[in-house]
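fold the following.
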Amino acid sequence: MITLPSPQQLRYLLALADHGHFGRAATACAVSQSTLSAGIIALERQLDAALLERGAAKRPVFTLLGLEVVERARQALGALEAVAETAAAARDPLSGPLRLGIIPTIGPFLLPRLMPALRAAFPRLRLWLREDQTERLVAQLEAGRLDLLLLALPCACGDAETLALATDPFLAALPAGHRLAARDRVPVGALSAERLLLLEGGHCLREHALDACGLPRGTLPGEEGFAATSLHTLVQMVASGLGVTLVPRLAVEGGVLAGTPVEVRPLEGEDGAEATSGRSLALAWRARSPRAAEFRDLAPAIAAAMNGA
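Below is the predicted model of the structure:
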C-alpha cells in the first residue's frame, strides 16, 4: 500500500516553491524554518526521491522531478480545498471569504459603488481583493490563490469559465479644443490619423483599443517610451496635448477625467451610426469550481453596479 503525503507536507513544499526562500516559506506556513525543512525532508524520504538539489545555492533549487511534484501537489491541494468548499457552499452560499482578482482598468472605477452594494446584499461575504494585470490574475486563479476574477473580454483566460456581465463602450478622449471635439461623434477611421496614446504592454485594454480602431497589435509609430502605466496617466498625457486615446465609459463615469480639460465623444462607425466598439466585462472562475453556482448568483449584483443601478 502506498503511503500518501500529508496535506501539510504539500503545503510546505508549495510555500517553498512560491516564496523561493525557506524563512519566508516558514513564516507563510506559521511554523519554524526547521519544522518546514524537516517536513520537506520527510516528504522526500517518503517518496524516495530528491525534490531539491543539495548544494551551496542560497535559494532552494528544485529538481525536475521536484518541479513536477510541486504542480501535482498544487492540483491535489486544490482538489482537497474543493471538497471543503463544496460543503461550505451548500451550508451557507455567498458567505465567508472570497478572493477576487480585478484588473486595474476596472477596479478604481467600479469598486467604490460595487463594495457597498455587495456588503448590503451579502453581509456574510468577506471579499479579499487583488488588483493586477489579466495574465497574472489568470495564473493566480489557476494556482488556486484566487477564487474569482473580474476582467475584460476577450482575454487569454486559459481553461477558466467566463460569464459576460456588461458591455463597456469606448469613448474618444481628446485634448481641449481638438478639431475632432467639434463633432458629436468621432469616426473610428479618423483616429488612425492621430497620435493614439495607449497603455503599456500587458494591459488588456491596450489590445482592446487597438482592435476597436482596427489597428495592428504591437508598438505604434512614435510610441516608444511613451506608453502609460495607468488610465489616469493616459488621461494626463491627453490633457497635455500629446495625443488622443480611447477610454472605457466605466472609467469616465468613475471620474477618470476629474480635474482635466479632456473632452470625450462617442465613436462613429462606417455607417454613420454610433459605434459599438468596446470591451465585455466578465467574471471568470476555474472550470468545475464547486462555487460556480455562487458566482452566477453574484453576477446580477455586479452587473447592476456596472450599470449604475
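
rest of the way, CA atoms for contacts and neighbours
Will do.

in the protein, which spans are strands?
96-102, 125-131, 148-153, 161-174, 186-187, 245-248, 263-268, 278-285 (DSSP state E).

list the contacts of the second one.
If I follow you right, that is strand 125-131. Contact partners of strand 125-131, identified using CA atoms under 8 Å, 6 or more residues apart in numbering, comprise 94-104, 107, 119.

rerun at 6 Å
Contacts with strand 125-131, where a contact means CA atoms under 6 Å, 6 or more residues apart in numbering, come from 94-104.

same deal with the first one?
With CA under 6 Å, 6+ apart as the test, strand 96-102 has contacts from 125-131, 146-150.

second input sequence below; structure requested for side-by-side comparison:
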Amino acid sequence: MTLTELRYIVALAQDGSFSRAAERCSVSQPTLSVAIARLEDELGVQLFERGKGFVSPSAVGLKVVEQAQLALQEAEKVRQIAMCGRDQLEGPLRLGIIHTIGPYLLPQLIHALKSVAPEMPLAIEENMTANLADMLRDNELDVVIIALPFEIPGVLTRPLYDESFKVIVPRGHPWEGKESISPEEVAGDEVLLLKAGNCFRDQVLGACPQVSSPETDIRLGHSIGTIRCMVASGLGVSVLPDGALRHPYSNDMISVIPFRPPEPARRIALGWRAGFVRPKAIDALLAAVRGLKTPAYRLVD
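This next block holds a predicted model:
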C-alpha cells in the first residue's frame, strides 16, 4: 500500500469515473485501474463496485476511502513540517542556560537575536549545568549556554565571552575604600556563597583559596540576586560575576571592588550536539552575542 494508491482510490471515489480520476492524478487510465486492482488484491476486499457506465465505492470501500483521506491529510502535515524545517531560522530554538547567566544575559541576547533571526523565538530552560548536559544529550534541548569546562561526548562548544569576578561589600565595610583586592584576602566566615551544586560557587572557591567551605545555611544563598541582597543588608561579603553587578542590577547599598590583575574570571560558551540539524541557528546565536555592548562581557574571537 502506497500513498499514491490511496490518492487514486480517493480520486476515484470523488469523481466516480476512471477516466476523470486518472486525469486528476495525471496518469493514464490503465495505470490507475491496475494500481487500484492491485490494492484490492493486497487488502483482499473489493473497494469499488463496477458496472457499465458507473463505478462507486462498496460499503467497506467507503470506510477505506475515508481512512485514506485522513492518511493523506497527515502525510501533507509531514510535508508541511519538513518545508518549515528548510528555514533553519524559523521556529522555536530550545535553549538551556545556567542560573548565574540567564537573568543577566538573556534580556540583551533576546533583543539582539530579534534583529538576526526574528522568526526564531527561544524556549528557555534555566537549570544546573549537570541537568542541562543531560537534557542536551537526550535531545530535550538544542543548545546550552554554560561556563567552561563543559566536556560532554558528542557535544561541540564555542567560547562566547569572558566575565570577570568582583568582590562586593556593604556600604561602610572596612574594605569599601580599597581600589582592588587580592583573591587571598577574601576569607573568613563573612563570605557568602551559593549553595553546593552550583558551578559558579566552585569557580569562586577555586579563585579564592582562603574561602573555607560554609558550615551554616545563613552564609548560603540560592541565587546571585539573593546573595546581592544579603550583602546589601550587611550580612557579609561575596564574589559575584561582573554582569550581575551592572545596571539595572547595581545597588547603592553595596560597593563593588575589582580584583588585582590577573582578575579571576569565567569563560562562557555555547554548546550543542555535533549532529544538530540547524547550524544556521548556532550562527545566529553567535552573531547575536557578538552584537552585545555590555562592558562586563569581553567577547572571545
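
re earlier: quick check: PyMOL command selecting the buried ones in the contacts of strand 96-102 of structure 1.
Paste this into PyMOL to select the buried members of those, with burial taken from 16 or more other CA atoms under 10 Å:
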select buried, resi 125+127+129+130+131+146+147+148+149+150
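
can you pick out the most distant pair from the contacts of strand 96-102 of structure 1?
Leu125 and Glu131 (18.7 Å; CA to CA).

would you map the helices across the stretch 51-200 of structure 2?
With DSSP state H, counting those that start in this stretch as the criterion, the stretch 51-200 of structure 2 has helices at 59-85, 102-116, 129-137, 199-207.

possible to save those helices as JSON lines with mean neighbour count and distance to Pro159 of structure 2?
Converted to JSON lines, the helices of the stretch 51-200 of structure 2 look like this (neighbours: other CA atoms under 10 Å; distance: least, CA to CA, whole Å):
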{"stretch": "helix 59-85", "mean neighbour count": "14", "distance to Pro159 of structure 2": "27"}
{"stretch": "helix 102-116", "mean neighbour count": "17", "distance to Pro159 of structure 2": "15"}
{"stretch": "helix 129-137", "mean neighbour count": "18", "distance to Pro159 of structure 2": "16"}
{"stretch": "helix 199-207", "mean neighbour count": "18", "distance to Pro159 of structure 2": "17"}
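
need those helices in JSON lines with distance to Phe165 of structure 2, can you?
Formatted as JSON lines, the helices of the stretch 51-200 of structure 2 follow (distance: least, CA to CA, whole Å):
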{"stretch": "helix 59-85", "distance to Phe165 of structure 2": "41"}
{"stretch": "helix 102-116", "distance to Phe165 of structure 2": "14"}
{"stretch": "helix 129-137", "distance to Phe165 of structure 2": "19"}
{"stretch": "helix 199-207", "distance to Phe165 of structure 2": "8"}
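
right, so of the ones you listed, which gets closest to Ala284 of structure 2?
Nearest of these to Ala284 of structure 2, taken as CA to CA: helix 102-116 at 6.1 Å.

against structure 1, where does the closest one fall?
Using TM-score structural alignment, helix 102-116 of structure 2 corresponds to residues 107-121 of structure 1.

mean deviation, the matching stretch versus structure 2?
In the superposition against structure 2, stretch 107-121 of structure 1 averages 1.4 Å from its aligned positions (mean CA distance after the TM-score superposition for structure 1).

just name the closest of the contacts of strand 125-131 of structure 1 to Gly254 of structure 1, please.
Pro104 (12.7 Å).

let's see if you can find the most crowded of the contacts of strand 125-131 of structure 1.
In terms of neighbours by other CA atoms under 10 Å, the contacts of strand 125-131 of structure 1 top out with Gly101 at 29 neighbours.

so where is stretch 161-170 of structure 2 in structure 1?
Counting by TM-score structural alignment, stretch 161-170 of structure 2 falls onto residues 166-175 of structure 1.

who touches that stretch?
Contacts for stretch 166-175 of structure 1 (CA under 6 Å, 6+ apart): 238-239, 241, 244-249, 262-266, 277-281.

check stretch 181-196 of structure 1 too.
With CA under 6 Å, 6+ apart, stretch 181-196 of structure 1 has contacts from 213, 243-245, 265-268.

cutoff 8 Å now
The contact list for stretch 181-196 of structure 1, computed with CA under 8 Å, 6+ apart, reads 172, 174, 180, 212-213, 215, 220, 242-245, 263-270, 272, 274.

stretch 71-89 of structure 2 too?
So stretch 71-89 of structure 2 is contacted by 3, 6-7, 90-91, 117, 119-120, 278-281, 284 (CA under 8 Å, 6+ apart).

which stretch of structure 1 lines up against stretch 39-49 of structure 2?
Using TM-score structural alignment, stretch 39-49 of structure 2 pairs with nothing in structure 1.

do the same with stretch 136-143 of structure 2
Counting by TM-score structural alignment, stretch 136-143 of structure 2 corresponds to residues 141-148.

what is the end-to-end distance of that stretch?
One end of stretch 141-148 of structure 1 to the other measures 7 Å (CA to CA, to the nearest Å).

how about stretch 149-163 of structure 2?
End-to-end distance of stretch 149-163 of structure 2: 14 Å, with CA to CA as the criterion.
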